[in-house]
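Engineer: Sequence first, predicted model second:
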Amino acid sequence: MKEKIDFDKFRRLISLILYQDEQDDPILSELDGRALVFESLESMILDMWKIREIMRKMSDGNISFEIVGIGPIFDAITKLQTKLKYLNTQMEALSEGDFSQDTDYFGEFSSAFLLMKERLFEDMEALERARLMEQELKRHFKTIFHMIPEPTVISTLDDFRILDYNNAYLSNSGYSEEDIEALNEESIHIYTNDPEKRDIIKHMLHEQGYCENIEVKFKTKTDRIRIGLVSARLYMVEDVTMVVHVIRDITLLKAYERSIKDREMQLELIFENSPIGIIQYNPEGMILNINQYFCNLIGATREQLLNLNMLLLPDENLAQVIKKSLTGNTVFYEDLYKSNITGKEVYVRATFAPVFDDSGLMTGGIGIVEDYTERKEMEEEIRRLSVTDKLTQLYNRLKIDEVLEMELERAQRTQWPFGVILLDIDHFKHVNDNFGHQIGDKTLYDLSRLMEKNVREIDILGRWGGEEFIIIAPKTDVEGTCVLAEKLRKKIEAYNFDKIDGLTCSFGVAIWQEDEDPATVISRVDKALYKAKAEGRNRVAKVLK
């Protein structure tokens, strides 16, 4: 006889079947020895257990096992498994891009699956468009990359191994694509020729992510050294850090800079060692630079002269010359210059000219200054010798003729008369014959010095020829001229000449008359001298008309 059913116990057993952890196995053991008690419910409990296990597997995604069971519940589960298998097949096809699958089989899932398929199809089209766009962008990037006029390289960050390069890099380095492909097997690196700069660039990239205008030396395929300014920046590609390097080749620029520097050094050497003074000044007239020759020329130091304003020089004539040069004119200056710093006087000849830049803007001026003192003295000496009698050191006849012309012009202009005295040594031949020409020459020289001491500052004394001398007395009438002649006669007569017993002279006097020319005056004074000699010598005679 069967035992009475314990429904509370049965309820707990069902709960254990539904909620028991799969690691626990005591559920079925609860039925051991109780078949008689639950004989009427045994099959139902076992089916529930199977259903639980089937649903657990399917919820874990396992739909490939065989379902064993009888009844409508198992039939329904089997149909569900079949649909899930078909759905899985459809999903795999969709994942491979096949959107031709029929969705009617899914029943109540058909609309949802159709919507999902449509959205997946749209997403796949969008992905395809994105892929095509990406390819197009890559093509554009490659085109732009190769159009960059500067050598450009993409490399790794750790060792600067070259990953990509543009045509400008090939042209600049001398490598071909085949060369680089061959070298890539051994790995070609950038900056291998300049490790110090490589470390600087790497440090800056790590610190701030970029660097700009780092001067680096590169070696070409033919081992020629080229110099470039490198600007590099980090960028990420699929979580991989890369570096793009743009290299501006400045090899020619550096060579040009060296050439300019060499030229500047040469110009500086020329500037400093020039045998003439050179001054550079700005548009305001301030001295910017001077060479050592100019400093020595006026006896000043460079420090004393720098920043001196030449427009404010006490020498107004020179200041005006500088001012005119700053208006765009080349100006010549020649004069005796006295330094306002040292007080040194020097005769200079100088040319001051404006300086313009490439745009035509005047940037200041330059002065070329020559010490003309010695040459000026030489010129003065030559000029003096050309108008001086060598023996007596008095004016010669050429100079006297010039002075006569000048006095004639002044007399005509002012109506002031001037007198002319012509004197001749009495019996000078006797001196030469008795004492020799050396004593005769000395006597002429001593006589010249004696007359120089006794004429006025305004009087012009010269040797007319042989033992004849002439005196031009500006602004002097006949009485004054005669007084001067008599004074000289007495001084000569009283003078004790060396080696000779005594010396006298005869004097002729004439005064310029209106409308007379020099020849007429000389003719009259010559007649006056002849008259003095005819009347007994050692006297003054005059001829007025």
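Structural biologist: Yep, it's here.
Engineer: all contacts plus neighbour counts: C-alpha atoms, from now on.
Structural biologist: Will do.
Engineer: sec struct for Phe121, please.
Structural biologist: Here Phe121 is recorded as helix under DSSP: H, G, I helix; E, B strand; the rest coil.
Engineer: What is the burial count for it?
Structural biologist: Using other Cα atoms under 10 Å as the criterion, Phe121 is surrounded by 16 other residues.
Engineer: Provide the secondary structure category for Ala353.
Structural biologist: Following three-state DSSP, the label given to Ala353 is strand.
Engineer: which non-adjacent residue is nearest it?
Structural biologist: Beyond its immediate neighbours in the sequence, the residue positioned closest to Ala353 (Cα to Cα, 6 or more residues apart in numbering) is Thr330, lying 4.3 Å away.
Engineer: hang on, isn't that neighbour packed against Ala350?
Structural biologist: No: at 10.6 Å, Thr330 and Ala350 do not qualify as touching, with contact defined as Cα atoms under 8 Å.
Engineer: higher neighbour count, those two?
Structural biologist: More neighbours surround Ala350 than the other of Thr330 and Ala350, with 20 against 17 (other Cα under 10 Å).
Engineer: The more buried one: what's its closest spatial neighbour, skipping adjacent residues?
Structural biologist: Closest residue to Ala350 apart from its sequence neighbours, by Cα to Cα, 6+ apart: Val369 at 4.3 Å.
Engineer: Work out for me the element that neighbour sits within.
Structural biologist: Under DSSP states H and E, the secondary-structure element containing Val369 is strand 362-371.
Engineer: before we go on, here's another structure to hold up against the first:
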Amino acid sequence: MPKLTIDTQYGIIIIQDLETVFVNEYYAHLYGYSSASELLNSIDSFLDLIDPSDHPKAIDNYYQTLKGDVLPRGRSFRNRDRHGREFSVFAIDHVIEWNGKPALQVTVIDLSAQERAQQQLQENEQKFKQLITNSGQGISVHRDFKPIFVNQAWVDLMHAPSIDAVLRDVNLLTLLPEEEHANAQSRYQSLISGRLSGAKTVVKNRCFDGEIRYFRVYDSLIEWDGAPAVQAVIEDVTDRVILEAKLRQLSVTDPLTDIYNRRELDRVLNQEFQKGQRYGHPFSVILIDIDHFKVINDTYGHDVGDNTLRAIANTLRDTLRQTDVLGRWGGEEFLIVCPSTDLTGASHLANTLRSRIANLALDVTKSVTISIGVASLDTDDTQVSDVLKRADRALYDAKRNGRNQVKVDRP
């Protein structure tokens, strides 16, 4: 199995058959243990780390995630370490292979500080309180997105030139991406009409200096100078949004090659197959195997083998079109899903890839070649595995007939 390369600031636990088979040091420290080995020797099951009331939910999540009934998702929950300290974590689950069998990897980060700050913010807020100009929170009041009040904290968060400049000639709607305008206008109308008393959302903003930041916005209906208006309290959550996006990316990425993993490829394959079945959209798959890869590992070592995998993945990625989806299918195999591509187009792309790899200059192994099988969706295919089987058959023909070549499965 490839070595875990996740940043050590995140806690990692791997669960297999409901048993804890691995934790990293950060995870152990988070739960009050001096080392990973001490934690593993002190518990009978990962359930010992979870509040008993959450045991049924944890077991159900484990089996559903392994079966693929539940997609990887971020979630926050409270926990207690061995010394009784309560803390909150943000966790995301995804399925990996551990010692040849499926396992559940959970990546966690301690959110206690963020939760305390958020709780303090919520406790201090009063929906209809009089706005205080020197508040530390970014506050604006507007009617139909024309600001009638902003405080200095809002100006600082939005990197605006001044309060006067904002009040003079700014439409708050222009700070949002155009695709979000309809949602923002709908939310405003619901608030101003009284159908909605308050709303909380995360929005992407382009600040006055052009920087993109993410804000959690608490909207509420207030009375301002005797008429309804919308008050917006903003909180910069850019770092958290970026962290969540990074964790989501980790859940669909092969850690060695930094391309998609098999789970994400399965999702894309099923998506394209459904499009093909429903709308008649063509798609093709390109299955790639590195020739004599075992010889590379045996002769030069696994570090060179890993570097070879990375170099090939990078070359494939740099050669593909923007719409193509590349991932590691397993071991030394790669799979490319080519949406809206017929057999001729996929065959042409496969030959280009084969040529690029054959001419790839490597430091130690000097050269490497690949064998490729190509197949496209056929009207007789009843499931996505039918396409994959034909691509695998074509790949086998390419290897059997001398390697370093492309074989196409023609219906």
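Structural biologist: Yep, it's here. On a predicted model such as this, the values are computed, not experimentally measured, just so you know.
Engineer: How alike are these chains, TM-score-wise?
Structural biologist: Put the two chains on top of each other and the TM-score (TM-score structural alignment, normalised by the length of structure 2) is 0.60; 274 aligned residues with a Cα RMSD of 2.9 Å.
Engineer: Glu457 of structure 1 matches what in structure 2?
Structural biologist: Counting by TM-score structural alignment, Glu457 of structure 1 corresponds to Gln322 in structure 2.
Engineer: quick one: secondary structure of that match?
Structural biologist: Reducing the assignment at Gln322 of structure 2 to three states with three-state DSSP gives coil.
Engineer: So what's the residue count around it?
Structural biologist: By the measure other Cα under 10 Å, the count of residues near Gln322 of structure 2 is 9.
Engineer: how near is it to Leu247 of structure 2?
Structural biologist: With distances defined as Cα to Cα, to the nearest Å, the gap from Gln322 of structure 2 to Leu247 of structure 2 amounts to 23 Å.
Engineer: residue contacts, the residue nearest to Ala353 of structure 1?
Structural biologist: 324, 351-354 (Cα atoms under 8 Å, 6 or more residues apart in numbering).
Engineer: got a markdown table for the residues you listed, with neighbour count and distance to Trp49 of structure 1 too?
Structural biologist: Compiled in a markdown table, the contacts of Thr330 of structure 1 are given as follows (neighbours: other Cα atoms under 10 Å; distance: Cα to Cα, whole Å):
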| residue | neighbour count | distance to Trp49 of structure 1 |
| --- | --- | --- |
| Lys324 | 16 | 120 |
| Thr351 | 18 | 122 |
| Phe352 | 24 | 120 |
| Ala353 | 23 | 117 |
| Pro354 | 23 | 114 |
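Engineer: Contact partners for the spatially closest residue to Phe145 of structure 2 that is not a sequence neighbour?
Structural biologist: Counting by Cα to Cα, 6+ apart, Phe145 of structure 2 lies nearest to Leu172, which is 5.1 Å off, once chain neighbours are set aside. With contact set as Cα under 8 Å, 6+ apart, Leu172 of structure 2 has these partners: 145-147.
Engineer: same thing with Leu131 of structure 2?
Structural biologist: When contacts are counted by Cα under 8 Å, 6+ apart, Leu131 of structure 2 is found next to Ile139.
Engineer: quick one: the strands in the stretch 251-400 of structure 2?
Structural biologist: Taking DSSP state E, counting those that start in this stretch as the test, the strands found in the stretch 251-400 of structure 2 are 283-290, 325-330, 333-339, 370-376.
Engineer: Pick the most deeply packed of those.
Structural biologist: Ranked by mean neighbour count under mean count of other Cα atoms under 10 Å, those are led by strand 370-376, which reaches a mean of 29.
Engineer: Next, the angle strand 333-339 makes with that strand.
Structural biologist: Computed with axes from the mean of the first three to the mean of the last three Cα atoms, to 10 degrees, the direction of strand 370-376 of structure 2 lies at 30 degrees from that of strand 333-339.
Engineer: In structure 1, point out the residues matching strand 370-376 of structure 2.
Structural biologist: Against structure 1, strand 370-376 of structure 2 falls on residues 505-511 (TM-score structural alignment).
Engineer: Residues contacting that stretch, please?
Structural biologist: Outside of stretch 505-511 of structure 1, the residues within contact range by Cα under 8 Å, 6+ apart are 417-426, 477-478, 481-482, 485, 489, 492-493, 521, 524-533, 537-544.
Engineer: Is there a quick ChimeraX command that grabs whichever of the residues you listed are buried?
Structural biologist: Selection command for ChimeraX covering only the buried members of these, criterion 16 or more other Cα atoms under 10 Å:
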select :417,418,419,420,421,422,423,424,425,426,477,478,481,482,485,489,492,521,524,525,526,527,528,529,530,531,532,533,537,538,539,540,541,542,543
